[in-house]
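> Let me see the structure of the following:
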Amino acid sequence: MHQHHELTVSGVEKNTPETIVVTFDVPEGLRDAYQYKQGQHLTLIKDLNGEELRRSYSICSSVGECKLTVAIREVENGRFSTYANANLAVGDKIDVMTPTGHFYVDLDDTSSRTYAAFAAGSGITPLMSIIKTTLQTEPNARFLLFYGNRTGRSTIFRSEISDLKNRFTDRFSYWHFLSQEDLEMEFFNGRLDCNKTQEIFKRIISADKIDHAFVCGPDAMIDGVIEGLKSSGFTDKQIHSEKFLSEGQQAVAPGRAAEVEGEAEMTLVIDGDEFSITSSHSVAILDAAIEGDLDVPFACKGGVCCTCRAKVLEGDVEMVLNQGLEPEEVAAGYVLTCQSYAVSDKVVLSFDE
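So this is what the prediction gives:
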């Protein structure tokens, strides 16, 4: 199970007017615990005004950089992001969960694959880690980035992307699309969507030249780009996506669980120990565990980050929302406990699998 430790902020840099890049100092004794794959994320835990806030942010440093860095973009009414952009400073202490996430493909230094990334706004964050790590690890890889923003001023990592182009001239290419600022070529105006994706494969590169496509950003953008990818011949195994949580998204118990009378007996395996609790079928398993004072991992509670992932070992559990688990994980019995409810009277789940 993912643990959390108090880490010291060693760097805070302004990247755009509403975005900071934060680097954490990882002590020698915790280096192994904070080893990560490109595209993974961290959950930051901070007590603000007596309330514990947990927020997930993608790692933007490459695996080879030997540092732990995230980007935090301030969002409207975002309590943690507003605090971080206004107040976070070098020397501050924050509890940080160990890395998690499955937004990557295993790399092979003997391959000659071509990758494409489609990003919108802060969706560039995990893709920066993926792009840098891939180019450094696979010397024959080629990477193309299609990056949408409102304006040039709001574009996160704009100079870093240019630096990558200068460093990997023959293997990295990128194109900017702006929705609220006119560019000289009409094609690059507007949002990344299904039609724009299809046009990219007609104007810039043939779809059959790409081995894997990564997509990250808001729901509508991801859905549109994936539709464009599939209509252009991409298979599910070639498409990798990660959605951001919509603020305030709440799970609602499915009819099967809500209609079951009485309470469910739940056995939860956490760090090798078994804990037994009882709770209403209409309460999400994660919420039941928290109410039972169990130390279970969680972050977004919106079915996105996968921090609360567990495997169903016994019983009938229904998951109402999944925006993070791969189909093969669901088929193997994994659920996101923040979005899952006990339908049978007894269930057993393991957070250790």
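
> from here on, contacts and neighbour counts on C-alpha atoms
Noted.

> where's Ile161, which helix or strand?
helix 158-167 (DSSP states H and E).

> and if you look at Asn322?
Going by DSSP H and E, Asn322 is not in any helix or strand.

> now do Ile130
According to DSSP H and E, Ile130 maps onto helix 124-137.

> List the buried residues of that helix.
Using 16 or more other CA atoms under 10 Å as the burial criterion, the residues of helix 124-137 that qualify are 124-137.

> List the contacts of that helix.
Outside helix 124-137, the residues that touch it by CA atoms under 8 Å, 6 or more residues apart in numbering are 38-41, 58-64, 70-71, 104, 107-109, 117, 119, 141-143, 147, 156, 164, 168, 171, 214, 216-217.

> want to put them side by side, so please do this one too:
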Amino acid sequence: MSTFTPLTVTSAINDPHDCLIVTFDTSEHGDRFRFAHGQHVNLRHEFDGVDVRRSYSICSAAPDGELRIAIRQVPGGVFSTWATDELRPGSVVEVTEPTGHFTHDLDPTRARRYTFFAAGSGITPIYSMMSTILATEPASQVALVYLNRTALTAMLIDDVHDLHDRHLGRLRVAFAFTREATGSELLSGRPDRARFDALVAAGFLPADVDEAFLCGPIELTDIARDALVAAGLPGESIHREIFTTKQQGTVTLAPQEVTETSTVVSTGTATLNGRVSEFEMYEGDSVLDAVQRIRPDAPYSCRSGVCSTCQAVVRDGEVEMAVNYGLTDDEVLRGYVLTCQSTPTTDTIVVDFDA
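Below is the predicted model:
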């Protein structure tokens, strides 16, 4: 189970392309912060007594061992505004160990072909994956389509250019913009299904590859996935991570207050950090809400069905998830649920956060 550790900021660079790039000192923590390409960390900070957490993908190559994230300021975003305004070298932030399944096994002896699609801040895990693959699999080939509104809003665009220059002949990059002309009709304008089909046909987003990785809003990754499948790439070879959705799941900032008139609708048992605790659920609760009342150390971040930080296995009983953007079909078959989106459909449930 990931725990929060105070880490010192060693670098905080205001990137001209719409983000703050933050690097942390992990030298005193051994292998605890060693990460796989594509993984993320959770950060937390307290605002007026409210514990606010956010997930950020690591945007550095795994072999380098440097824990680096990129934070884009979201209009009205409490956490991102604080981070971009306040973080500087010497600042201390609470950070979890790296986690996440948006990664894959590397094999230096193989020559594989990869397709990547990133939209907006979806470039952060994609950059980590591409740079790691290019450094670790010397015979592999990589193609990237990177979609943004304009070049000025393209996070890490300079890093992508540098990566391309270091791996000429192995990395092909196509920058696509919705509000800026590129000189290519395929790479300019609204990203609809017809445009994605054309990108695949033209080889910008090739389907004749071993694996594809997609990261960005669910609407765009849906279209990209469908275009690749239609061109012959098996669905099981396509992996994606969702960053934003038009309609996220049920969002609660904290468990609702229990009063004398609150009615218990079900009960449960949770295993967390090696301890077993019993909890009661009230009308309107998610499983995470109920567990948090008696176990404030229960893991969570987005609370909206996207990041999968709150995942657990249902050992007994049944639950229903409002949405699921964070778990694979295989994980669901193995009993994993997003507790922030889960409500019981049986009188009792048993969940295991340590699974």
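
> Got a TM-score for the two of them?
The TM-score (TM-score structural alignment, normalised by the length of the first structure) is 0.93; 345 aligned residues with a CA RMSD of 1.9 Å.

> so where do the helices sit in the first structure?
For the first structure, the helices defined by DSSP state H occupy 79-87, 124-137, 158-167, 194-203, 219-231, 255-258, 285-291, 327-331.

> what's the burial count for Thr263 of the second structure?
A total of 12 residues lie near Thr263 of the second structure under the criterion other CA atoms under 10 Å.

> that older thread, of the buried residues of helix 124-137 of the first structure, closest to Leu286 of the first structure?
Nearest to Leu286 of the first structure among the buried residues of helix 124-137 of the first structure: Pro126, at 26.1 Å, using CA to CA.

> where's the aligned partner of Met266 of the first structure in the second structure relative to Cys310 of the second structure, distance?
Alignment note (TM-score structural alignment): Met266 of the first structure maps to Gly268 of the second structure. As judged by CA to CA, to the nearest Å, Gly268 of the second structure and Cys310 of the second structure stand 16 Å apart.

> for Ser237 of the second structure, same thing?
Distance, Ser237 of the second structure to Cys310 of the second structure, by CA to CA: 26 Å.

> quick one, which of those two is more surrounded?
Neighbour count, other CA under 10 Å: between Ser237 of the second structure and Cys310, Cys310 has more, with 22 against 12.

> what do we get in the first structure for the more buried one?
In the first structure, Cys310 of the second structure lines up with Cys308, judged by TM-score structural alignment.

> count of neighbours near the nearest residue to that match once chain neighbours are set aside?
Nearest residue to Cys308 of the first structure, sequence neighbours excluded (CA to CA, 6 or more residues apart in numbering): Phe298, at 4.7 Å. By the criterion of other CA under 10 Å, Phe298 of the first structure has 24 neighbours.

> contacting residues around Phe298 of the first structure?
Applying CA under 8 Å, 6+ apart to Phe298 of the first structure gives the contacts Arg54, Thr307, Cys308, Cys338.

> Could you do Gly39 of the first structure as well?
Applying CA under 8 Å, 6+ apart to Gly39 of the first structure gives the contacts Ser58, Ile59, Cys60, Gly101, His102, Phe103, Tyr104, Pro126, Leu127, Ser129, Ile130.

> Between which two of the residues you listed is the distance greatest?
Spatial extent of those (CA to CA) is set by the pair Cys60 and His102 at 14.8 Å.

> Please say which of these two ends up with more neighbours.
Taking other CA under 10 Å, Cys60 of the first structure and His102 do not tie; Cys60 has more neighbours (28 against 18).

> before we move on, the earlier item: with distance to Ser276 of the first structure added, can I get the contacts of Phe298 of the first structure in a markdown table?
Output for those, formatted as a markdown table (distance: CA to CA, whole Å):
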| residue | distance to Ser276 of the first structure |
| --- | --- |
| Arg54 | 25 |
| Thr307 | 21 |
| Cys308 | 18 |
| Cys338 | 18 |
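
> Go through those residues and name the one nearest Ile210 of the first structure.
Comparing the contacts of Phe298 of the first structure against Ile210 of the first structure with CA to CA places Thr307 closest, at 30.3 Å.

> quick revisit: quick check: ChimeraX command selecting the buried ones in the contacts of helix 124-137 of the first structure.
Command for ChimeraX that selects the buried part of those, burial taken from 16+ other CA under 10 Å:
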select :38,39,40,41,58,59,60,61,62,63,70,71,104,117,119,141,142,143,147,156,164,168,171,214,216,217
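
> Please identify the buried residues of stretch 149-156 of the second structure?
Using 16+ other CA under 10 Å as the burial criterion, the residues of stretch 149-156 of the second structure that qualify are Arg149, Thr150, Ala151, Thr153, Ala154, Met155, Leu156.

> Centre of the chain to it, how far?
Mean-position distance between stretch 149-156 of the second structure and its chain equals 19 Å (CA atoms, centre = their mean, to the nearest Å).

> And it, end to end?
Terminal residues of stretch 149-156 of the second structure lie 14 Å apart, using CA to CA.

> okay, and it goes to which residues in the first structure?
Alignment of stretch 149-156 of the second structure against the first structure: residues 150-157, by TM-score structural alignment.

> Show which residues not belonging to that stretch make contact with it.
Here stretch 150-157 of the first structure has contacts from 15-19, 121-122, 124, 149, 178-181, using CA under 8 Å, 6+ apart.

> one more time with 10 Å
Contacts to stretch 150-157 of the first structure, defined as CA atoms under 10 Å, 6 or more residues apart in numbering, come from residues 14-21, 60, 71, 73, 120-125, 128, 147-149, 158, 163, 176-183, 189-191.

> what about burial for these, which qualify?
Buried among those by 16+ other CA under 10 Å: 15-16, 18-21, 60, 71, 73, 120-125, 128, 147-149, 176-179, 183, 189-191.
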